[in-house]
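In: heads up, no residue letters with this:
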């Protein structure tokens, strides 16, 4: 298979392996941390079981990420990205241990929520740094394979970490110690990620040109202008702006589906009064989605050279449309899990292609801002989806007319993006 040949060519790249290790370990810690939050916000008996409640919780979690994004872009274009990975993970260690201590001593209160939001915001900053760093250790045709491998296996690592957190929640007796256990383990893994980042040379991940302290302060003071300049650059390049546009569009549609899945798992696939059964049902949905993610890592580098990266995006949107057509017909467990796997393939295949386009066609001096804008659009689209879901979803999560509309939305996205890609000239890749 082509993917095996590409992986054999990719693996000897020593600096890539180092960066890849940081991603896998860091995202496994993310999974442990986020499972604890999911249990707290969505699958504890006293918390959200309605469409409005779930949507509000997601909005609260994601709005700080949207605020962090622009600042991250300015800093990632000026700070050494290796130092961001090293220090950022240490900051997360401190935040996570503080949350664990508060949960053991005082229980869940406002301070826990605030610190959790800060920790998740730091996480998005780190993911932006990882994405902006990848072209510094991989270039040429192998960049597509690297983009297939790293985000998808990073997501898989987060799934493994989440599974560990889930198991800890089942085997430990109920109480504050159980609530804190996954966080303590996650903090240890975050510390390991920081140690792995220390193996990378300080200047290896860029950026090529860095500012001194005075220039950095000036850049932070002119944040809005810098983002506008970055956006204008991406629009002038053409392909990165279109890729970000289709990413935001599909993220909006996926956000509605995701919130519906939480509600379906809790209120239709399980007894609404049994939060643990609802969590298990939702874990099954996430597992099926992960199968789709894994398929994307194999199929994207194998098929996209034949279809073209833009044709692959259009095809992935078509697959997503099929998945929503299935759910519009039935919410029974087996068809729902199959639809989740197909949607996972379509969503991750699109993301891999979008990441590749943005990295390949954006100059290094603008990559940090490009991925900061990526994060802003990514999370703002999900917040918008949460607002829509709160307004239109029933508390059961399933609505045949809504899933029919989502089906049409994915079809229109595939046709619109394919038409725009054919009419527009292809950007010349940059180094």
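Out: Ah, there it is. Just so we're clear, the structure is a prediction, and the values are computed from it rather than from any experiment.
In: Only C-alpha atoms from now on, for both contacts and neighbour counts.
Out: Noted.
In: the helices in the stretch 301-431 of the chain, which residues?
Out: Along the stretch 301-431 of the chain, counting by DSSP state H, counting those that start in this stretch, helices occupy 309-329, 333-360, 364-392, 400-423.
In: wait, which of those helices is closest to residue 277?
Out: Proximity to residue 277 (C-alpha to C-alpha) singles out helix 333-360 among the helices of the stretch 301-431 of the chain, at 13.5 Å.
In: Can you point out the buried residues in the closest one?
Out: For helix 333-360, a neighbour-count test (16 or more other C-alpha atoms under 10 Å) marks 333, 336-360 as buried.
In: next one: stretch 203-220
Out: Neighbour counts over stretch 203-220 (16+ other C-alpha under 10 Å) mark 205, 206, 207, 210, 216, 219 as buried.
In: Included below, for side-by-side comparison, is a second structure:
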């Protein structure tokens, strides 16, 4: 960590990431409080699923555009402009929350804001190999991704605290949402300090016409991923985790909201355990991979996830829910860090942005679909043992697919 933090451009990239992700945490918690835990509104499973869709769908809709353009435009400029525009739109969303706008209006604004955020997230990931040596990508990615996720959870915690001060009604929720603008402003101010071209792309391997490049973005990313066995196997593993996570996300919110009746504070405790699991994964993944190798590490993480879902999810108590949040976030983050490193190490820079765009698209479609399907059959209070079993099966299917691909390809 000391060696990595001695690199000035890496420190600057970290600061921009942290500011943006703190704002993301503030925004998502603010909108969640406005819709799910607002005494002036009522929320059922379908409304909750719609809210998650609004927050997750932009990753899928905007991903192909972001990937193609990040491999075409100066990524430094993308980070500056996207953060500034996002900050402005967050203020618009905050005003509509304070005015008591209906959920469809809020969800539409959330779609737009989070969509712009994809340019920021994908741009930061694609830029990392430009600021650290290739041999240190695993450690650098673990540090950036892990601390960034913890900062996002911290932002959500700040939203919970601010909401307690300013109120849980529409006006209080609007003030809380508006505070997320600070993250976007800070991220833009840090990103503008990079030299032009410092974050790539080094060369453009795309058609001259921008629209053609965008149309080909997903296809190019898919072709590069399929041709790279380590990335393909990792995608299968992470796809299974995100599908299971989508089911568990809905179940957790319903349990906390209706069955356990712990409110926004209970959801904050769950988020805290998720943050702790992510932090522990960041601290240990590089050493675990160095000792047991990537294939064994990812396989074990998937098995642990499947077992934890059934053993800790089924009791449906607050203690076991918190334990499940810790274990599953730890296992899932290990898988994600390994996949991130594989993309950054094994995919060429000229197509890396498009692969990360495919990455976002596939995994968030899986999460949106799993949340939506679960919402159709879930019990009103989240007490659905069958859905916990389904989430466990997702992990086992992911394990089987991952092992099959790695054995066939020898990677």
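Out: Now that the structure is in, tell me what you want to look at. These figures come from a predicted structure and were not determined experimentally.
In: Export the helices of the stretch 301-431 of the first structure as TSV, with columns for distance to residue 4 of the first structure.
Out: Formatted as TSV, these follow (distance: least, C-alpha to C-alpha, whole Å):
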stretch	distance to residue 4 of the first structure
helix 309-329	19
helix 333-360	17
helix 364-392	28
helix 400-423	29
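In: out of the ones you listed, which comes closest to residue 172 of the first structure?
Out: Among those, the nearest to residue 172 of the first structure by C-alpha to C-alpha is helix 333-360 (28.6 Å).
In: Which residue numbers in the second structure does the closest one align to?
Out: Under the alignment (TM-score structural alignment), helix 333-360 of the first structure falls on residues 318-345 in the second structure.
In: and the residue in the second structure that residue 219 of the first structure lines up against, what does it touch?
Out: Residue 219 of the first structure maps onto residue 210 in the second structure when the alignment is built from TM-score structural alignment. Applying C-alpha atoms under 8 Å, 6 or more residues apart in numbering, we find residue 210 of the second structure in contact with residue 69.
In: From residue 65 of the second structure, how far out is residue 210 of the second structure?
Out: Here residue 210 of the second structure is placed at a distance of 10 Å from residue 65 of the second structure (C-alpha to C-alpha, to the nearest Å).
In: Common neighbours of the two, please.
Out: Listed as contacting both residue 210 of the second structure and residue 65 by C-alpha under 8 Å, 6+ apart is no residue at all.
In: still on that earlier bit, out of the buried residues of stretch 203-220 of the first structure, the closest to residue 166 of the first structure would be?
Out: Residue 166 of the first structure lies nearest to residue 205 out of those, by C-alpha to C-alpha, at 34.3 Å.
In: which non-adjacent residue is nearest the closest one?
Out: Leaving aside its chain neighbours, residue 205 of the first structure sits nearest to residue 133 (5.2 Å; criterion: C-alpha to C-alpha, 6 or more residues apart in numbering).
In: Counterpart of the one you found over in the second structure?
Out: Using TM-score structural alignment to pair residues, one finds that residue 133 of the first structure aligns to residue 127 in the second structure.
In: Likewise for residue 52 of the first structure?
Out: Mapped onto the second structure by TM-score structural alignment, residue 52 of the first structure lines up with residue 46.
In: any idea how far that match lies from residue 244 of the second structure?
Out: From residue 46 of the second structure across to residue 244 of the second structure, the span is 18 Å (C-alpha to C-alpha).
In: more crowded one of those two?
Out: Applying other C-alpha atoms under 10 Å to residue 46 of the second structure and residue 244 shows that residue 244 carries more neighbours, namely 29 against 18.
In: host element of that one?
Out: Using DSSP states H and E, residue 244 of the second structure falls within helix 229-254.
In: just checking, what packs against that helix?
Out: Counting contacts by 3 or more C-alpha pairs under 8 Å, 6 or more residues apart in numbering; DSSP states H and E, helix 229-254 of the second structure is packed against helix 45-61, helix 210-226, helix 263-313, helix 318-346, helix 349-377, helix 385-409.
In: could I get these as JSON lines with distance to residue 162 of the second structure?
Out: Shown next, in JSON lines, are those (distance: least, C-alpha to C-alpha, whole Å):
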{"stretch": "helix 45-61", "distance to residue 162 of the second structure": "21"}
{"stretch": "helix 210-226", "distance to residue 162 of the second structure": "40"}
{"stretch": "helix 263-313", "distance to residue 162 of the second structure": "12"}
{"stretch": "helix 318-346", "distance to residue 162 of the second structure": "23"}
{"stretch": "helix 349-377", "distance to residue 162 of the second structure": "28"}
{"stretch": "helix 385-409", "distance to residue 162 of the second structure": "33"}
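In: out of these, nearest to residue 190 of the second structure?
Out: Minimum separation from residue 190 of the second structure across these (C-alpha to C-alpha) falls at helix 349-377, 21.1 Å.
In: on average, how far is that closest one from the matching bit in the first structure?
Out: Taking mean C-alpha distance after the TM-score superposition for the first structure, the mean distance separating helix 349-377 of the second structure from the aligned residues in the first structure is 1.0 Å.
In: Stretch 280-300 of the second structure too?
Out: Average distance, stretch 280-300 of the second structure versus aligned residues of the first structure after superposition (mean C-alpha distance after the TM-score superposition for the first structure): 1.1 Å.
In: Where in the first structure does that stretch fall?
Out: Under TM-score structural alignment, stretch 280-300 of the second structure corresponds to residues 295-315 of the first structure.
In: what does that stretch contact?
Out: Here stretch 295-315 of the first structure makes contact (C-alpha under 8 Å, 6+ apart) with 1-3, 144-145, 148-149, 152, 345-346, 348-350, 352-353, 413-415, 417-418, 421.
In: for stretch 81-100 of the first structure, same thing?
Out: For stretch 81-100 of the first structure, using C-alpha under 8 Å, 6+ apart, the contacting residues are 26, 112, 115-116, 119, 122-123, 126, 129-130, 133, 179-181, 183-184, 186-188, 190-191, 193-195, 197-198, 200-207.
In: Can you tell me which of the residues you listed are buried?
Out: Neighbour counting over the contacts of stretch 81-100 of the first structure (16+ other C-alpha under 10 Å) leaves 26, 112, 115-116, 119, 122-123, 126, 129-130, 133, 179-181, 183-184, 186-187, 190-191, 193-195, 197-198, 200, 205-207 as the buried ones.
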